[in-house]
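A.B. asks: pasting a predicted model and its sequence here:
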Amino acid sequence: MQAAPNSQMHRHLFSRFPKFTSHDAEEVRHQVSRIFCDHDLRVVGKSQALNTQIHFRQGKRVSYGRMLYGATVDIEPGNLDDFYLIQIPVAGQEAIQYNRHAILSNTRVATIISPDLEFRMRHERNAEKLFIRVERSAFEQQCAQYYGHLAHGALHFNPAIHLQHPSLQSLKRLLDWQLYEASEGDLFDQPLVAARFEEVLMMSLLGSLQHNQPSHFDTGHIAPGFIKRAEDYIKHHAHLPLTAGDIADQVGVSIRTLFAGFRKYRNTSPMRFLKQIRLEQVRHELLHPKSDTAVTHVALSWGFTHLGQFSADYQQQFGELPSETLKRSGG
């Protein structure tokens, strides 16, 4: 695993994903609206000129990027409607105002803007930020799966993220790593892996940040038939980028109920069961190789990205290394 970026490296992330560069205010407003939402944009002061740069890597449910305006600007989007926006300044600062409150966001204080929050912000001339766009439908589905339902209407976060707070250090490390990997690595090119990373990000935000959903719930009674249906679904869909939320949604329970059921009746977790099924599929391909079959390619195609851990898990389950299976099969 690559090391997380330091503060200087942050300012070069997503350089291989250029979206646009412009000095024209109307073009900037139009192009930014295509990534985010329609908004009013005003350059503060007649002596300033825009030098806007945006780098953007689009994903299925989560997208990543870096941007700067090159001038002090006032931005009034109203609200975002269909996505959550995480903003992490890497230089300078921006002020965000909402509901008679204000947040001064800088390298120590990030923000998460919920879709229904009406806000405006001033982005200072020397400000540059990383951002993460999470689709609303995916995030609220994840929340409903995680807690069993949305108890208090739409999911709404407290906007301020104090990155130096001791309770948020695990989340900060996760954000650093995901941003770096999305920028510099190739794991996000694997659909199975990208889906898991998106789910981990959403669940980590739910578990770490303040929001309006309850943190307690009743797991209720779980029947063995429910577990069997989940197992059958996993077996028949292991080739897809399954997440715990997908499985829970398919059988009609929350993620915690799903995990509690597998723990009680199978002494494992649904994701470990999925890994076991995928290991069996890898073994099947290695036992019936084609002329170009390679262990690394087969492992990656089934979602195993940490090859050392994959080999150890494979050996523990089957009593031999994957390379030994392929060699024994004539591959």
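C.D. replies: Received it, and whenever you're ready, just let me know what you need.

A.B. asks: alpha carbons only for contacts and neighbour counts from here, please
C.D. replies: Fine.

A.B. asks: and the closest residue in space to residue 149 that isn't next to it in sequence, what is it in contact with?
C.D. replies: Closest residue to residue 149 apart from its sequence neighbours, by CA to CA, 6 or more residues apart in numbering: residue 143 at 7.3 Å. Residues near residue 143 by CA atoms under 8 Å, 6 or more residues apart in numbering: 149, 150, 155, 203, 206.

A.B. asks: do you know how far residue 143 is from residue 29?
C.D. replies: Per CA to CA, to the nearest Å, residue 143 is found 32 Å from residue 29.

A.B. asks: residues contacting residue 77?
C.D. replies: By CA under 8 Å, 6+ apart, residue 77 lies in contact with 37, 38, 39, 40, 118, 119, 120.

A.B. asks: the second one: neighbouring residues, count only.
C.D. replies: Around residue 38 sit 17 other residues, with neighbours defined as other CA atoms under 10 Å.

A.B. asks: dropping in the other structure now:
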Amino acid sequence: MYSQQHRSISTIQSHTQNIHDANHCLDLIIGPHDLVDFNQYEPLDFSFNGSQIGRMIIGDLTYGKDVIFKTHTHENMNHFCITRPKIGRPLFKKDGQTFYACYDQASIVSPEDKFELIIDKDCVQTFISFSKTFVEKILSDLISQPVTEPLVFQNVMDQNNPKIKAWWDLIDSIKNFTNNFTNTSFFQEMRSDFEYIIVKSLLLSQPNNYSDLIYKNTLDYPDFFTRLLEFIQKNIHQKIEISDLEYASGLSKKKLNTIFKKYLKCSPNAYIRHYRLKCIYNEISQSTHKINITEIAYKWGVTHLGRFSLEYKDAFGEKPSETLKKIIERQTGSAQLIH
């Protein structure tokens, strides 16, 4: 597989007749899986031609022969994945239910989903994947609390839903923009905006197990609660105690716990901790040079580094150093040839 990176855009190309090389490419863009070969005497003609834009991968995927894509029973994928056939109708099977994916009814799967996709040799699919950590971070922003249960989408993306049609129109517009936009330094500044808009609009458009909570959280809060959240966000660089919230709001500790549970389904301390971690994650993710994680943590009000590292990994699925490593690797502009 050949992958050449220009700042925040990577071209990903793989064309092989070797099923092991095909599996290697799929491991990188999807995660752990099995690729079952119907007929070992019929040659594979695997091809993936696409791009990685930040934490989103998009491209055209073909196999050139009949295959079955299967998830592992005891190991989850690393990405949320969308398959939209341009040609053909792959058969999607999950929990005893089946449907044929097509251009107007794409399939979307979550990392924890266990499924099979039966694909014929002439099938050509538009394939999109988003890293699990990034999607859950945006979901956490939408619901203003940590993601405690796996995010699971309804598996059919029906284009008869106006929101889904609008989402695909958005994808087409951004693909066209990135294909024709030559100012890569300026695109670096817009890349995170594109990623955020695409994933946020997907979470708002495609039904999922957090849809009700997302809807409730987009409703207006009472003014006093909005001011309380603004107080936390304004002072997040400092240590914030419950007594500070009592003073700022004029409410008792018991009342504060009650209203936070009502509107955010968490305690005041949990919200403060989550918002602080989110600020740190954002600064690391948006950095354009090597940074000192300890300095950033202290800057955002962290007082216990060991506990911070554990809480960060619980929230984002990786250590702060791992987030930084991925950012640096994306920005090195290195090209690699993987056989």
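C.D. replies: Perfect, I can see it now. None of the values given here were measured: they were computed from a predicted structure.

A.B. asks: can you tell me how far the aligned partner of residue 87 of the second structure in the first structure is from residue 70 of the first structure?
C.D. replies: By TM-score structural alignment, residue 87 of the second structure lines up with residue 91 in the first structure. Residue 91 of the first structure sits at a distance of 12 Å from residue 70 of the first structure (criterion: CA to CA).

A.B. asks: which of the contacts of residue 77 of the first structure remain contacts when I look at the second structure?
C.D. replies: Among those, the ones whose aligned partners also touch in the second structure (both residues aligned by TM-score structural alignment, their matches' CA atoms under 8 Å) are 38, 39, 40, 118, 119, 120.

A.B. asks: residue 136 of the first structure: which of these is nearest?
C.D. replies: Residue 136 of the first structure lies nearest to residue 118 out of those, by CA to CA, at 15.5 Å.

A.B. asks: which strand or helix spans the aligned partner of the closest one in the second structure?
C.D. replies: Using TM-score structural alignment, the equivalent of residue 118 of the first structure in the second structure is residue 114. Using DSSP states H and E, residue 114 of the second structure maps to neither a helix nor a strand.

A.B. asks: any idea how far residue 114 of the second structure is from residue 34 of the second structure?
C.D. replies: In terms of CA to CA, residue 114 of the second structure sits 12 Å off from residue 34 of the second structure.

A.B. asks: can you redo the contacts of residue 143 of the first structure as TSV with neighbour count?
C.D. replies: Converted to TSV, the contacts of residue 143 of the first structure look like this (neighbours: other CA atoms under 10 Å):
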residue	neighbour count
149	18
150	18
155	21
203	16
206	20
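
A.B. asks: which of the residues you listed are retained in the second structure?
C.D. replies: Where the second structure agrees (both residues aligned by TM-score structural alignment, their matches' CA under 8 Å), these reduce to 203, 206.

A.B. asks: of the kept ones among the contacts of residue 77 of the first structure, buried ones?
C.D. replies: The neighbour count (16 or more other CA atoms under 10 Å) marks 38, 39, 118, 119, 120 as buried among these.

A.B. asks: just checking, the last one touches residue 78?
C.D. replies: Yes. At 6.8 Å, residue 120 of the first structure counts as touching residue 78 under the criterion of CA atoms under 8 Å.

A.B. asks: need the overlap of contacts for these two.
C.D. replies: Joint contacts of residue 120 of the first structure and residue 78 (CA under 8 Å, 6+ apart) do not exist.

A.B. asks: what helix or strand is residue 160 of the second structure located in?
C.D. replies: Going by DSSP H and E, residue 160 of the second structure is not in any helix or strand.

A.B. asks: the equivalent of it over in the first structure and residue 108 of the first structure: what is the separation?
C.D. replies: In the first structure, residue 160 of the second structure lines up with residue 164, judged by TM-score structural alignment. Applying CA to CA, the value for residue 164 of the first structure to residue 108 of the first structure is 6 Å.

A.B. asks: more neighbours, the two?
C.D. replies: Per other CA under 10 Å, whichever of residue 164 of the first structure and residue 108 has more neighbours is residue 108, with 15 against 12.

A.B. asks: mind checking what the more buried one lines up with in the second structure?
C.D. replies: In the second structure, the residue paired with residue 108 of the first structure is residue 104, using TM-score structural alignment.

A.B. asks: quick one, what contacts the nearest residue to its match once chain neighbours are set aside?
C.D. replies: Spatial nearest neighbour of residue 104 of the second structure, chain neighbours left out: residue 159 (5.1 Å); criterion: CA to CA, 6+ apart. Residues in contact with residue 159 of the second structure, defined by CA under 8 Å, 6+ apart, are 104, 105, 165.

A.B. asks: how about the last one, nearest residue that isn't a chain neighbour?
C.D. replies: Excluding the flanking residues, the one nearest residue 165 of the second structure by CA to CA, 6+ apart is residue 159, at 5.0 Å.

A.B. asks: over to the second one?
C.D. replies: The spatial neighbour of residue 105 of the second structure that comes closest, neighbours along the chain excluded (CA to CA, 6+ apart), is residue 158 at 4.7 Å.

A.B. asks: could you check how far that neighbour is from residue 58 of the second structure?
C.D. replies: Residue 158 of the second structure sits at a distance of 19 Å from residue 58 of the second structure (criterion: CA to CA).

A.B. asks: how many residues are close by the equivalent of residue 171 of the second structure over in the first structure?
C.D. replies: In the first structure, the residue paired with residue 171 of the second structure is residue 175, using TM-score structural alignment. Residue 175 of the first structure has 18 neighbouring residues, counting by other CA under 10 Å.

A.B. asks: for residue 175 of the first structure, helix, strand, or coil?
C.D. replies: At residue 175 of the first structure the chain is in helix, as set by DSSP: H, G, I helix; E, B strand; the rest coil.

A.B. asks: among the contacts of residue 77 of the first structure, which are in strands?
C.D. replies: Judged by DSSP state E, the contacts of residue 77 of the first structure include 40, 119, 120 as members of strands.

A.B. asks: trace the first one over to the second structure, please.
C.D. replies: Read that as residue 40 of the first structure. The alignment partner of residue 40 of the first structure in the second structure, by TM-score structural alignment, is residue 34.
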